[in-house]
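Novice: A predicted structure for the sequence below; I have some questions about it.
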Amino acid sequence: MQAAERAAAPNTLAAYQADLESCTHSLALAGQSLRTAGTEDLRGWLADLSAQGQSRRTVARRLSCIRQFYLFLLREGLRADNPAEHLDSPRAEQSLPRFLSESEVLALLDACEEPEGASAAKTRRALVGRAALELLYASGLRISELLALPRQALAGDQRMLSVRGKGGRERLVPLSDSARLAAQALVAADAGLGSPYLFPGRDPQRAMTRQAFDRILHDIGRKAGLEPERLSPHVLRHSFATHLLAHGADLRALQMLLGHADIATTQIYTHVQTERLQRAVAEHHPLSTSQTGNSEG
């Protein structure tokens, strides 16, 4: 159902499978199965997850999967109830997205340059890194969306990029001139490969893997002087969103650019707006400490 009706992405399907297997294993230890489990049996599974030290966010996600699973069984007539319906979901931790400063992003882009006379392999690797970073930061793409881009996505003088996101939803994102030129430089360098992908893998008929890109990103980050744990494709996506809001972008527009189905997901970035408003009050309100100090001076 998830694959056929909801067009769930492979990563989503893998996560659902892992969640179901986790529940199955816990229930089996208690002499139960997914088909026969009751509410108390599922509470025992949730307690096991917490005892294993799994985060509240992970526990909440796994419970969501199990709720949907029993709802599916209910609709298919395979069960007469949903034993997960009244289970309380743990409140997720309020964690802000990690992002880079604008100067750090520029340092990353500068680190993509190879010196004159570098080997062909190093030169091409630099082109891959530059094109990927430009697209990730200029358009806020997910890494899965980036690596799935076809070679023809940037053909001609296009100013918009068509992206297929989660659930098969398509959206258009604008392309900056520098991102378009970086991608076109990579296409020209790879003209002889005959790959259908903008970012070909070791086998040109397949897309580059996430692991291969992570290695490239790690090397670029090291050259830029950034700690590896601070850098990931999703951090670049967070940076894109954070910097847009900091420069006055509308939250609804950001939701469309990021491909979020629900604006509640986008609202995590409003911490930027909150900080900006607090700073504006501190700097300009006549009764603020900074203004009082200035008037006394």
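Specialist: Alright, I've got the coordinates.
Novice: use CA for all of it now, contacts and neighbours both
Specialist: OK.
Novice: was I right about Leu87 contacting Gly44?
Specialist: No - counting by C-alpha atoms under 8 Å, Leu87 does not reach Gly44; the two are 11.1 Å apart.
Novice: okay, now Ala18: neighbour count?
Specialist: Residues within reach of Ala18, counting by other C-alpha atoms under 10 Å, total 14.
Novice: Could you say which helix or strand holds it?
Specialist: Using DSSP states H and E, the element containing Ala18 is helix 10-29.
Novice: any idea which helix or strand comes after that helix?
Specialist: helix 39-51.
Novice: C-terminal to that following helix, what's the next element?
Specialist: Note on helix 39-51: by DSSP H and E, the next helix or strand toward the C-terminus is helix 56-75.
Novice: I'd like the distance from that following helix to the chain centre, please.
Specialist: Computed by C-alpha atoms, centre = their mean, to the nearest Å, the chain-centroid distance of helix 56-75 equals 22 Å.
Novice: Second structure for comparison follows:
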Amino acid sequence: MIRKLPSGRWQVDLRTDGRGSKRIRKSFDSKSEAKRFETFVLAKRAEGREWNPSKADNRTLKQLIKLWFNAKGVHLKDGERRKRCLDAMAEFMGNPIARTVTPASFLAYRAHKIQKGASKKTLNNHLGYLNAVYNQLNRLNEIEFDNPIRNVEMIRLDERELSWLTVEQIRHLLKTIEDFSQNPHVHLLTRICLATGARWGEAENLQLRHVQEGKLTFVNTKSGRSRSVPVSKELFGEIRKHLKTHDCFSFSLSAFRRALEKSEIKLPLGQAAHVLRHTFASHFMMNGGDLLVLQRVLGHSNIQMTMRYAHLAESHLEQAVRFQPSV
């Protein structure tokens, strides 16, 4: 393939023997020069000779991980954590030459982690991290070989049970927190999450400057985009007063978990404070809320995430009766 670069030069980009074979890229001042080079390389291929064979890339996996981190990972919110995870993968595999990594070597790592109790979701993330290293460096022309684990499939995940609290459970949980928790923040944080659908960490990050004009503005969100959600006048005033007194919210998730356990409310494994977000969304839809508005309030980048709550809409339930088979 011949293409014009932003610099105005013409680049030949081809593989000598199809996908997975040696990749050749070379730039020229004119399209005609690029065309002559392409013809020359293809002719040499027909003769069974390789054009300008380059020295094998013997950089280790850790070296590529460091290269990826400097180019991309350093700009990610969780870049340091990803690099530690990638380095641990490389250590398990014996830090091989990066181009020699095989699907079997990653699958051995994955089997080991499963035996250690790692979740399927976590291991899918690990596969995504390693794919990103190869794919990103390939796009940047830092490596000339293909991603060697590109054909490894993600583990299929069962849809997680979506749990939410009833009005009675909400009242019981808040009363339990009020009666038993010594933490000065956890009761208000719980109500903020229930009133806005915020993640627990987003609520904890609120500062006085984020509480303005009847709205709470959540920053440092999972998507990286801030969002503002209005709250009742009473809750707004209480939050302002609390933050003027305490300056900020402290880490209170452990206090919430202790109160939740004390309440004896049973939730699916792995769910704790996130049930507050599900509860807001579920009641929002059951009370006639609009799905697109819910998407904006929750900060979902993909409507498919919000669609999990669609079945709770009153109109959805009415249609189940209206359109059922006649018997």
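Specialist: Cool, the structure landed. Bear in mind that the values here come from a model prediction, so they are computed numbers and not experimental data.
Novice: Quantify their similarity with the TM-score.
Specialist: The TM-score (TM-score structural alignment, normalised by the length of structure 1) is 0.71; 254 aligned residues with a C-alpha RMSD of 3.3 Å.
Novice: list the buried ones in the helix holding Ala18 of structure 1?
Specialist: Buried residues in helix 10-29 of structure 1, counted by 16 or more other C-alpha atoms under 10 Å: Tyr16, Asp19, Leu20, Cys23, Thr24, Ser26, Leu27.
Novice: Just want the angle from that helix to helix 56-75.
Specialist: On the basis of axes from the mean of the first three to the mean of the last three C-alpha atoms, to 10 degrees, helix 10-29 of structure 1 is oriented at 80 degrees to helix 56-75.
Novice: just checking, what packs against helix 10-29 of structure 1?
Specialist: Counting contacts by 3 or more C-alpha pairs under 8 Å, 6 or more residues apart in numbering; DSSP states H and E, helix 10-29 of structure 1 packs against helix 39-51, helix 56-75.
Novice: Run through who's touching that helix.
Specialist: Residues outside helix 10-29 of structure 1 that contact it (C-alpha atoms under 8 Å, 6 or more residues apart in numbering): Gln2, Ala3, Ser33, Leu34, Ala37, Asp41, Leu42, Trp45, Asp48, Arg62, Cys65, Ile66.
Novice: Please repeat the previous calculation with a cut-off of 7 Å.
Specialist: If you take C-alpha atoms under 7 Å, 6 or more residues apart in numbering as the criterion, helix 10-29 of structure 1 is touched by Ser33, Leu34, Asp41, Trp45, Arg62, Cys65, Ile66.
Novice: How about the contacts made by the second one?
Specialist: If a contact means C-alpha under 7 Å, 6+ apart, then Leu34 of structure 1 has Thr24 as its contacts.
Novice: measure it to Asp41 of structure 1 for me?
Specialist: Noted for Leu34 of structure 1: a distance of 10 Å to Asp41 of structure 1, by C-alpha to C-alpha, to the nearest Å.
Novice: returning to that earlier point: of the helices and strands packed on helix 10-29 of structure 1, which is nearest Leu257 of structure 1?
Specialist: helix 56-75 (24.6 Å; C-alpha to C-alpha).
Novice: Residue range in structure 2 corresponding to that closest one, please.
Specialist: Aligning helix 56-75 of structure 1 against structure 2 (TM-score structural alignment) gives residues 120-139.
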